[in-house]
Structure formats: C-alpha cells, structure tokens
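Novice: need a structure here:
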Amino acid sequence: MTDSMEPSKAETLTDLILTMFRTNNTTLAWGDRIVSPLGLTSARWQILGAIVQAERPQPVAWLARDLGANRQNVQRIVNDLHKDGLVSFEPNPHHRRAQLVVLTSRGQQTYGAAISLYNPLVEALAEELPPEDVQAAQRVLSALRARLETSSGE
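Specialist: From the prediction side, this is the model:
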C-alpha cells in the first residue's frame, strides 16, 4: 500500500481482477448445474449462445473471436456439439475450409430449454442487485476488456 494507507489504483484493480476470476469460476459452476440436466456444460451452452446471437452463421474462428476465446478450444467444443447433433456444418461461400457452424433443430430446442431453466434463476439474482450497480459493473468490465484487448500484455 501507499504511505497514506489508501490502496493504489493498481492494487484496487488487482482486487477487482481477483474477484472477477473467483466470480467467473463460481458462475461457470452455477451454469454447469443449471444445464447439466440437458447434457450441457457452461462452455457448450456459451458456444450455443454465441451461435444464436450471431447475425448469420459463422466459422469457428469468428465465434472464438466474438467470445474472446481460443479458437482451438472453441473448435473442440463445436466438434463435441456436432457429435451430439446440436450443430451442423455448412459450406462457407467465402472460405472453402472454414465451414459455417449452424444450430440444428435439436440444438435450438436444447438452447431454448437452457434459457428456460436460466431465466427464473437470473431474475431472482437480479432482484437483489440494484440495476445501476449492474450497469456500472458492465461499464467497468467492458472498459477493462477493451484495454486488455488493445494492450501488448506489458
């Protein structure tokens, strides 16, 4: 700490990052519990959500970019989803080898069922958090992500 016993900006940010790591781990475990009856994990659910949120079918590399995730990890999960019949691959008119990932009807049903399980739980969580605090957290985390994406890691 500094001489005034006030934490520095870097110490305050470190505390936030550590809290974010712990919250992320807890959120993933919570998500796993929600969707496990559907044969999903949080990671699979997240990929299905990215496919749903995309304006049009995308290749794995674009899904990974949108998620801020490693392409190889996303590819592995997409392959698992394909084996389970939740996604299919379509030809990409812009790239011969980078096929487009598309939800199957089973994938759409599974994603819809996951959202049906999630909605009442997130509504209950939201009841206890002031909207302005959630909005402030969203702004801070978005700004932090943007800074991290543009930094060289130094």
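
Novice: make it CA atoms for all contacts and neighbour counts henceforth
Specialist: Noted.

Novice: just checking the distance from the lengthiest helix in the chain to the centre of its chain.
Specialist: If you go by DSSP state H, the chain has its longest helix at helix 9-35. Between the mean C-alpha location of helix 9-35 and the chain-wide mean there is a distance of 13 Å, by Cα atoms, centre = their mean, to the nearest Å.

Novice: before we move on, what about stretch 70-79?
Specialist: 13 Å.

Novice: before we move on, back to that, counting contacts, what elements does the next helix or strand after the longest helix of the chain pack onto?
Specialist: The helix or strand immediately downstream of helix 9-35 is helix 42-53, counting by DSSP states H and E. In terms of contacts (3 or more Cα pairs under 8 Å, 6 or more residues apart in numbering; DSSP states H and E), helix 42-53 is packed against helix 9-35, helix 60-67, helix 71-83, strand 100-103, helix 105-127.

Novice: here's the other one to compare against:
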Amino acid sequence: MSDIDEPLSPDELGHRLTEVFDLVGPLYRRAARKVDQAEPVEGVSAGVRAVLNLLRVHGPLTVPQMARDQAISRQFVQRMVNEAAGHGWVESVPNPAHQRSSLIRLTEGGRTTITRVLGREHQLMRQVGGDLTAAEVAACVRVLGAMVRTFEQGDPD
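Specialist: The predicted structure is shown next:
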C-alpha cells in the first residue's frame, strides 16, 4: 500500500478506478431517475435535459456535434431534439458552415426550462453530505475528467 499522496502504480490505479467506475453507473441512473420523476411537472427527461444544457453552455450546435460531445448516437440526440422542439424549447436555424446540418438553439422557453431544472438539481446537490471539501471535489472532477479523456481516445470521432 502506498502513501496517500504518492502516485499509484498502474495496476493499483486500475483497481481503484474500477471502484470509481462502479459508482458512476448507479449514480447516473439514480440522478436520471430523479430528473425523470419530475417530468410530469417540468416535462424534461434526462436526455432532453442533456440537450438543453449543452445548448445553454455551448450555444447553438448541430445534432452530430451534440452526439460527439455526449458520446451517444445521433439518432438518440435527434429524438431528444425533436422532443424538445415539440415543447418549444429549441429551434432549428440555418448553419452557415454546413447547409444540410442545421444548428439547434435554445428558445427563451428552453432557457427558462433548463434554468428551472438546474435550480432544482442544485437544491438536490446541496443535500449531499459528508463534509466534502473543495479539494476533494476538485480531485473528483480531475479523476473523472482524466477517465473521460482516456476513453475518448478510443472513440472514432
């Protein structure tokens, strides 16, 4: 066993990151369920929430850009965009860089909706206990970011 501040050997790192990975799936599914449970009130599924938040953060994007960012199929993203458009939360606008691939952008209603969803999520996240420090959260973000970047290297896009 190494000192807590020393880098782990590749073998030990692999075992420890498996522990992290084993928590990410259940965490994602539980968080998605919480979002979906609120759907009758807000009408926002986890997939639509992801689309709305991507557009909030990055501005107008194409469906292929959103699919690459989320590492999911274009078809799934298109279904989520169609669902969001059905609620009036997004709209398709011409893309000056590519005639056949429109840009999708938030409407004012979409901006209001994602702001409300994020506010509710913030209230849920405030309930996380454990006396977590800024350093611990920064380390968690750093670890998960490194894992995402590692697995991106194998993506064909």
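
Novice: what's the TM-score here?
Specialist: In this superposition the chains share a TM-score of 0.82, using TM-score structural alignment, normalised by the length of structure 1; 146 aligned residues with a Cα RMSD of 2.3 Å.

Novice: for the aligned partner of residue 93 of structure 2 in structure 1, give me its contacts.
Specialist: By TM-score structural alignment, residue 93 of structure 2 lines up with residue 90 in structure 1. Residue 90 of structure 1 makes contact with 99-102, according to Cα atoms under 8 Å, 6 or more residues apart in numbering.

Novice: measure residue 90 of structure 1 to residue 19 of structure 1 for me?
Specialist: Residue 90 of structure 1 sits 40 Å away from residue 19 of structure 1, going by Cα to Cα, to the nearest Å.

Novice: how about residue 48 of structure 1?
Specialist: Counting by Cα to Cα, the gap from residue 48 of structure 1 to residue 19 of structure 1 is 26 Å.

Novice: neighbour count winner among these two?
Specialist: Neighbours were tallied for residue 48 of structure 1 and for residue 19 using other Cα atoms under 10 Å; the higher tally belongs to residue 48 (25 against 12).

Novice: so how far is residue 63 of structure 1 from that one?
Specialist: 10 Å.

Novice: which residue packs closest to residue 90 of structure 2, ignoring adjacent ones?
Specialist: Once flanking residues are discounted, residue 90 of structure 2 sits nearest to residue 106: 4.4 Å by Cα to Cα, 6 or more residues apart in numbering.

Novice: was I right to think that neighbour contacts residue 51?
Specialist: No - proximity of residue 106 of structure 2 to residue 51 does not meet the contact threshold set by Cα atoms under 8 Å, at 9.4 Å.

Novice: before we move on, the earlier item: now the longest helix of structure 1 on structure 2. Mean distance?
Specialist: Superposing on structure 2 and averaging over aligned pairs (mean Cα distance after the TM-score superposition for structure 1), helix 9-35 of structure 1 comes out at 2.3 Å.

Novice: next, count neighbours for the aligned partner of residue 111 of structure 1 in structure 2.
Specialist: Counting by TM-score structural alignment, residue 111 of structure 1 corresponds to residue 114 in structure 2. Around residue 114 of structure 2 there are 23 other residues, counting by other Cα under 10 Å.

Novice: thanks a lot, catch you later.
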